[in-house]
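> this one's structure only:
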């Protein structure tokens, strides 16, 4: 007997939106006050964010990954681990600037057969805004897993264009809460 997806829990997950340091960005000056990104030093000259091409080539996405209890005591613990695994970055390479107050949810694509579909209905994502301390892209050869085969800087709207459809609404919500859409 199969458990209906609606009765399954969401998988706890973290997601990192990376920015570069820059000053005097005209677009950023238009971001409403009292949002996380109302300060220009959180985004680069074109308000770009870091995305990675998944190794299965199913789309470009922000670095993300599951919270592994009890190893990860908090979402921040999971974030530090996932960033090291996926991007090869150490905590000294970036700053965590903010965590959204509430998680963002999305449902898994039921046509995608994977191990999580039997256990979870989707993901409960804790979104973090992180500032990369280097002008260079992360060196994926330092990553400890093969989640991404490429990374690049894109505009927030381009991040939406590259994401798989079932995550799109979550990306719109997260980027909106960050003041980027």
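Sure thing, it's come through. Note that the coordinates shown come from a computational prediction; the quantities given were computed from them, not determined experimentally.

> C-alpha from now on. contacts and neighbour counts both.
Will do.

> double-check that residue 80 belongs to a strand.
No: Residue 80 is assigned helix when assessed by DSSP: H, G, I helix; E, B strand; the rest coil, not a strand.

> how close does it sit to residue 136?
19 Å (Cα to Cα, to the nearest Å).

> the two - which one has more neighbours?
Between residue 80 and residue 136, counting by other Cα atoms under 10 Å, residue 80 is the more crowded of the two (17 against 8).

> in this protein, which spans are strands?
Assigned by DSSP state E, the chain shows strands spanning 10-20, 49-54, 60-61, 64-66, 94-99, 104-107, 122-132, 148-154.

> got another, please set it beside the one above:
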């Protein structure tokens, strides 16, 4: 018997934090995923039980880019959600989620580029760069683009030189 594919409408969203990391020049950190060709994104990851979005953001920065040298500037006023494309439902996150619901935080990077190390214990990225705000959403995979446009609309004014 063929394995039954879950109905996406019955699956919950994965609670997650997304981080808009802003450097001294007002540019945004993005990294290219190892598992999806040309898929750039800002750091993001799950929020553990009992963790605040701010705590999760600093932990995720450490896990994904090797540094938590950042100061919280602001949090999004609401949770932003996106659905996975149909071909990924049931294949990522153990098949338990239809997409992610994210609390976004803007942080000022307080380190130097030498502090960033994407060769972490469990690498998710194989390249990274700082991009100007007006170039950000064009780099993002289409299924996340609307969420990134909302993040830019709400938090983008913080991406100014320090």
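Sure thing, it's come through. None of the values given here were measured: they were computed from a predicted structure.

> quick check: TM-score for this pair?
Scored by TM-score structural alignment, normalised by the length of the second structure, the superposition of the two chains gives a TM-score of 0.83; 153 aligned residues with a Cα RMSD of 2.2 Å.

> list the residues that contact the residue nearest the centre of the second structure.
Among the residues of the second structure, the one closest to the centroid is residue 44, at 2.9 Å (Cα atoms, centre = their mean). Shown in contact with residue 44 of the second structure (Cα atoms under 8 Å, 6 or more residues apart in numbering): 16, 17, 18, 19, 57, 60.

> ok, these vs residue 157 of the second structure, which is closest?
Comparing the contacts of residue 44 of the second structure against residue 157 of the second structure with Cα to Cα places residue 19 closest, at 14.7 Å.

> burial of the residue in the first structure that the closest one lines up against, as a residue count?
Taking TM-score structural alignment, the alignment pairs residue 19 of the second structure with residue 16 from the first structure. For residue 16 of the first structure, the neighbour count with other Cα under 10 Å is 27.

> how close does the residue nearest to residue 16 of the first structure when sequence neighbours are not counted get to residue 77 of the first structure?
The spatially closest residue to residue 16 of the first structure, leaving aside those adjacent along the chain, is residue 128, at 4.9 Å (Cα to Cα, 6 or more residues apart in numbering). Distance, residue 128 of the first structure to residue 77 of the first structure, by Cα to Cα: 12 Å.

> equivalent analysis for residue 13 of the first structure, please.
Distance of residue 13 of the first structure to residue 77 of the first structure, given as Cα to Cα: 11 Å.

> these two: which is more packed in?
Higher neighbour count among residue 13 of the first structure and residue 77: residue 13, with 23 against 14, using other Cα under 10 Å.

> for the more buried one, give me its contacts.
Per Cα under 8 Å, 6+ apart, neighbours of residue 13 of the first structure: 64, 65, 66, 67, 75, 123, 124, 125, 126.

> rerun that using 6 Å as the cut-off
For residue 13 of the first structure, the contacting residues are 65, 66, 67, 124, 125, by Cα atoms under 6 Å, 6 or more residues apart in numbering.

> which stretch of the second structure lines up against stretch 159-176 of the first structure?
Residue span in the second structure matched to stretch 159-176 of the first structure, by TM-score structural alignment: 136-153.

> outside of that stretch, which residues touch it?
Residues outside stretch 136-153 of the second structure that contact it (Cα under 6 Å, 6+ apart): 39, 40, 41.
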